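1. when you get a sec, could you give me coordinates for this:
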Amino acid sequence: MRMIKPPLKHVHILVFTLLSLVFSHTLFAASQFPNTYSYQASEGSPQAKIGDISWLQGYWQGEIWGGQAEEIWSAPLAGSMMASFKFAADEQVNFYEIITLFEQNNSLVLRLKHFSADLKGWEEKDQYMEFKLVKLEKNIAYFDGYTYQLVSPDELHVFVVIDDDGKKQETKFAFKRNKSR
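-> This is a model prediction of the structure:
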C-alpha cells in the first residue's frame, strides 16, 4: 500500500489551525487589544484571594488627556480593597470613580461607579460596572477589559478598554507612587 503525502502547504495550514485552537484557549481569550483580556464564561475566573494583589495599595498619580489623574487604593481588609479615582484638567475636577475589589466565588471581582464633579452618578442608582478576573500573574491582574500591572514598586500601569459610542479603544494610565501621603 502506498502512502499519499499531502502537499506541504496543507500540512502547514493544518498545523497552524491546530496551534491556533490550542493557543486561543491558553491565551485566556485575548481581546483585540494588546494589554487586556476578555472574560469568557466558559473559562470562568482563576482562583485568587485579595492578598494576591495587595501590591495595588497606595497613592498613585499620573497625567492623561491633558490633565491629572489619581487613584488611591486601601490595604486589603475583610476580603476586599477599595479605591477612589479622580480626573482633573484646567484646575477643574471632571469626574470621580469609586472602585471596589473583592473576593467572590474563590476569585476576584472589580466593581466601579462613575460620578460627575458634583457627585451625580453616571450609572443608574443601583447599577455599576463589573469586571471579572480573567488571569492573574505576578504583579499583573487581568480583569475583563481592565488590567493592572505593577511595573516597579513605584510605577503602576492601568489598561482600560473604553467604549466611546460603540468605538472601543484601549487606554493606558501610567501612574507613579506618591510617597508623600
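2. going forward, measure contacts and count neighbours with C-alpha atoms only.
-> Fine.
3. pull the contacting residues for the residue nearest the centre of the chain.
-> The residue lying closest to the centre of the chain (Cα atoms, centre = their mean) is Tyr146, at 1.8 Å. When contacts are counted by Cα atoms under 8 Å, 6 or more residues apart in numbering, Tyr146 touches 36-37, 131, 158-161.
4. to compare against the first, here's the next sequence to fold:
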Amino acid sequence: MSTRLSIILVIVCILFGTTIKAQKTKQLGEGDAPAPALLSEITWLEGHWRGEAFGGIAEEIWSPPLGDSMFFSFRLIDDEGVQFYELGHIIQQENSLLLQLKHFSKDLKGWETKDETVDFKLVDKDKNAFYFEGFTIERIDKNHINMYVLIDEGDLREETVFSYKKYRP
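-> Predicted coordinates:
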C-alpha cells in the first residue's frame, strides 16, 4: 500500500472511527508462494455493491470475468461529493489470483505513479472468502459482502471493514 494511501486511511479511520478489532486479513510469510485459485471461483463478486463507510457511501462495481480478469471501479461519496476513486482488477496470474488497483482523487489525478499499482497477492481462500495480503473479500450471502482492509502504519495496525449490499436501482 502506498504511503500516501496509508496516511489518508489512518486519518479517515481516526476521524470516523470505522476500525474494527477482529482480525480478518492475512499475510504471506516470507518466501511463501501465493495460494492456488481460479478466477472462476470468485465470480460471486460480480455486480453493483453499495454500503456506508467513512461517513459516506462506498460503491463498487465488479464486471464478470473476461480475458482472465475481473475489472472493478470504486468511489467514496460524502456530503461534499466524491472523495476518491479506485480502478483495478483481479487477474489470473499463473495458478493464483492477484488484486491490483490504482487510486485517483476526485479530479482524476492519480495517487500512484504512472507505472505503479497497489498489489495484493492471494494468501488463502475458503468457500466464502478470498484472503489477499491485507485485503479480504468475504461473501456473507448472495446479497451481502464485507471487505476488510488492513491499515498497518507505524504503531497502528487495524482493519477497516466495508459492508456492502447488492445494489438494484
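5. how about the strands in structure 2?
-> Secondary structure of structure 2 by DSSP state E: the strands cover 19-20, 47-53, 56-62, 69-78, 81-93, 96-105, 118-126, 129-132, 135-141, 144-153, 156-166.
6. which of those strands is buried the deepest?
-> Comparing the strands of structure 2 by mean neighbour count (mean count of other Cα atoms under 10 Å), strand 129-132 comes out on top with a mean of 23.
7. which bit of structure 1 covers that strand?
-> With TM-score structural alignment applied, strand 129-132 of structure 2 matches the range 140-143 in structure 1.
8. next one: the residue nearest to the centre of structure 1 from Ser38 of structure 1, what distance?
-> Applying Cα to Cα, to the nearest Å, the value for Tyr146 of structure 1 to Ser38 of structure 1 is 9 Å.
9. same question, Gln32 of structure 1
-> According to Cα to Cα, Gln32 of structure 1 stands 9 Å off from Ser38 of structure 1.
10. which one of those two has more residues nearby?
-> Set Gln32 of structure 1 next to Ser38 and count neighbours by other Cα atoms under 10 Å: Ser38 wins out with 22 against 13.
11. chain neighbours aside, what residue packs nearest to that one?
-> Excluding the flanking residues, the one nearest Ser38 of structure 1 by Cα to Cα, 6 or more residues apart in numbering is Asp144, at 4.7 Å.
12. what sits against the counterpart of Phe104 of structure 2 in structure 1?
-> In structure 1, Phe104 of structure 2 lines up with Phe115, judged by TM-score structural alignment. Applying Cα under 8 Å, 6+ apart to Phe115 of structure 1 gives the contacts 95-97, 121-122.
13. thinking Val161 of structure 1 is in contact with Gln169, fair?
-> Yes - counting by Cα atoms under 8 Å, Gln169 is a contact partner of Val161 of structure 1 at 5.4 Å.
14. thinking again about what came up before, and the contacts of Phe115 of structure 1, which is closest to Ser54 of structure 1?
-> Glu97 (19.7 Å; Cα to Cα).
15. distance of the closest one relative to Asn139 of structure 1?
-> The spacing between Glu97 of structure 1 and Asn139 of structure 1, counted by Cα to Cα, is 23 Å.
16. same check on Thr147 of structure 1?
-> Between Thr147 of structure 1 and Asn139 of structure 1 the distance is 11 Å, computed by Cα to Cα.
17. which residue sits closest to the aligned residue in structure 1 for Phe84 of structure 2, ignoring its sequence neighbours?
-> By TM-score structural alignment, Phe84 of structure 2 lines up with Phe95 in structure 1. If the residues on either side of it in the chain are set aside, Phe95 of structure 1 comes closest to Ser116, at 4.6 Å by Cα to Cα, 6+ apart.
18. what's the answer for Val10 of structure 2, then?
-> Distances taken as Cα to Cα, 6+ apart place Ile151 nearest to Val10 of structure 2, at 6.9 Å, with adjacent residues excluded.
19. do Met81 of structure 1 as well
-> The shortest distance from Met81 of structure 1 to any residue other than its chain neighbours is 5.1 Å, reached at Leu101 (Cα to Cα, 6+ apart).
20. give the contact list for the one you found.
-> Leu101 of structure 1 neighbours (Cα under 8 Å, 6+ apart): 50, 80-82, 108-111.
21. can you count the residues close to the aligned partner of Lys24 of structure 2 in structure 1?
-> Residue pairing (TM-score structural alignment): Lys24 of structure 2 is matched to Asn35 of structure 1. Using other Cα under 10 Å, the number of residues around Asn35 of structure 1 comes to 20.
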